[in-house]
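Colleague: Predicted model and sequence follow; I will ask about them next.
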Amino acid sequence: MTHPAAIPSSSASSNAPSTGEAPKRQRRPPRRVEVSKIEILSPAMRRITLKGAELEGFPVTGPASYIKLIFPEPGQTEPTRPLPDGPRAVSMRTYTPLVVRPEALEVDVDFVLHGEGPASTWAAQAAVGQVLFLMGPGPGYAVDTAATQHLLIADDSALPAVETILAALPATAHAQVLLEVISNAEQRVLHSAAQLDVRWLARGTDHRTAGEPLAKALRALPSIATEARIYLACEAAAMRRIRQLLIDDLGVSRSQIVGRGYWKLDVVNHPDHDYGDDA
């Protein structure tokens, strides 16, 4: 989900030596934000509103875009502001900005409480006034508003991205949504102008079964429309298995699928540009 490496301008000197390395991506400046509101959506999901004067000029981007949040290290009351060319912050994680309110200088972010980890641990104890640094946004998912059939396949980590996609669909669209969550207590109403068919699939607390309920539900579908646009986002290995299931067993064209590996079992810092097209 990160920007691709920049392509050098054609006006650059042809005599410049080649290092064989991609140009370094320009980091967006960090923005200091404070928690202004906390909403409990379900036992494992918190919606936290981040607010701050440094959100002035923060752009409203498309569905399933991403931001980076930098969390305090142990012993800190707030994170250290990262330098533009300094090392990557240790406790930095990728999230979807659910709603951006430029006039109020606010961004809403949903957090899954999945156990140990800098972000989950912080979100479980978050309080109004606590400080984070926010970087981004990065690009998201280009919704084909002309398509009438959409299939969204995701686990709880990608639920906020799914919600932003649903919000972008027109009333002429039909969206079939498969959502894998910890338990049935995570179910809630999803909103969209489109016609929705939502199935919540309980995985349980064993993360090693990630993706199994999604795969089972897909195999039970009567059919997938040949013109359907498919967004697939979940644990990285599960995403690859489901992608191949769609292609090899269910007859879906590769061009119909956009895949995102939102997290990876037993990996602390999974890259945010895992598209699964190496499967």
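Modeller: Right, received. Where do you want to start?

Colleague: CA atoms for contacts and neighbours, from now on please.
Modeller: Will do.

Colleague: which residues touch the residue lying closest to residue 159 once chain neighbours are set aside?
Modeller: In space, and not counting its chain neighbours, residue 159 is closest to residue 179: 7.5 Å by C-alpha to C-alpha, 6 or more residues apart in numbering. Neighbouring residues of residue 179 by C-alpha atoms under 8 Å, 6 or more residues apart in numbering: 153-156, 159, 198-201, 214.

Colleague: Comparison target below:
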Amino acid sequence: MRMTHVVRIEDLSPHMRRIVVGGEALEDFPLGQEGAHVKAVFPKPGEKEPKLGLMLGAKKWMRSYTIRTFDEHKQELSLDFAVNDHRGLATDWASQAQIGDLLGIAGPGPTKYTNYQAHWHLIVADLTALPAAAAALEKLPTNAKGYALIQVPTTADIQPLKKPKGIELNWVIGPYQHKNLLLEKVQQVEWLNEEPAIFIAAESAQMQEIKLYIKTKPGYQKKLTYASGYWKA
């Protein structure tokens, strides 16, 4: 585990805040891990310094976050937080974060994307998984083809993303509470031939509905599919 401190804060949109942490503890942080996750270790409410270690109850103060970028020269790690949409340990910390605040970092863990060289790709993500989707798009080869469907609350939350020309990017605008807008969009996709690499990350129940649908489609392979409930309504 590494102790870092906040060096920069950038509001990317009304519901997404980038917090860049740095420090000498990142000197040996591995390269090329964008899209993988770290465990962010937060201070307990009312305290300034997180407790590092795997003591009893430690997991209560940890949350998984995607590595958006890492600058080895500046020793700076960028994490994007969904904010102003719901309350919780991580979102509350990110909403109130200030330069110099301390954050523990454990990991990184493995990258979840199943096959960057697949015949085609289907990436489905809500606001909380936008950083992971963005990192995956950046790592796809230039000849990649397929679809990326990303849901955000408002048009102001749309971000410029780097992607191959063959990936059709569709922004799904609207709240998650009333219906599964991502599922509706997936059902409209023209399913391509051969086996796709599939990445689904969204609210847990909605992710399950999308997964059940895609399992009925031709070319679906469990080994090429990553599906995760990033949070629960």
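Modeller: Everything's here; your move. A quick note: this is a predicted structure, and the numbers were derived from the prediction, not measured.

Colleague: TM-score for this pair?
Modeller: Superposed pair, TM-score by TM-score structural alignment, normalised by the length of the second structure: 0.91. Supporting alignment: 231 aligned residues with a C-alpha RMSD of 1.9 Å.

Colleague: coming back round to it: which ones among the contacts of residue 179 of the first structure map onto helices?
Modeller: Members of those lying in helices (criterion: DSSP state H): 159, 214.

Colleague: Now, of the contacts of residue 179 of the first structure, which are buried?
Modeller: Neighbour-count burial within the contacts of residue 179 of the first structure applies to 153-156, 159, 200-201, 214; the criterion is 16 or more other C-alpha atoms under 10 Å.

Colleague: how about CSV for those, with distance to residue 55 of the first structure added?
Modeller: Below are these laid out as CSV (distance: C-alpha to C-alpha, whole Å):
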residue, distance to residue 55 of the first structure
153, 32
154, 29
155, 29
156, 27
159, 24
200, 35
201, 36
214, 37
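
Colleague: Next step: those restricted to strands.
Modeller: 153-155, 200-201 (DSSP state E).

Colleague: Out of these, which is nearest to residue 223 of the first structure?
Modeller: Top of the list for closeness to residue 223 of the first structure, among these and by C-alpha to C-alpha, is residue 153 at 14.7 Å.

Colleague: when you align them, which residue in the second structure goes with the closest one?
Modeller: Alignment note (TM-score structural alignment): residue 153 of the first structure maps to residue 124 of the second structure.

Colleague: Its match and residue 152 touch, don't they?
Modeller: No - with contacts counted by C-alpha atoms under 8 Å, residue 124 of the second structure stays clear of residue 152, the gap being 11.7 Å.

Colleague: got the end-to-end distance for stretch 162-175 of the first structure?
Modeller: 11 Å (C-alpha to C-alpha, to the nearest Å).

Colleague: still on that earlier bit, I'd like to know which of the buried ones among the contacts of residue 179 of the first structure is nearest to residue 52 of the first structure.
Modeller: residue 159 (25.2 Å).

Colleague: How about the contacts made by residue 168 of the first structure?
Modeller: By C-alpha under 8 Å, 6+ apart, the neighbours of residue 168 of the first structure are 63, 143, 145, 192.

Colleague: so of these, which ones are in strands?
Modeller: Per DSSP E, the contacts of residue 168 of the first structure never map to strands.

Colleague: Looking at the second structure, which of the residues you listed hold up?
Modeller: Retained in the second structure (both residues aligned by TM-score structural alignment, their matches' C-alpha atoms under 8 Å) from these: residue 145.

Colleague: who wins for neighbours among the contacts of residue 168 of the first structure?
Modeller: For the contacts of residue 168 of the first structure, neighbours were counted using other C-alpha atoms under 10 Å, and residue 63 has the most, 25 neighbours in all.
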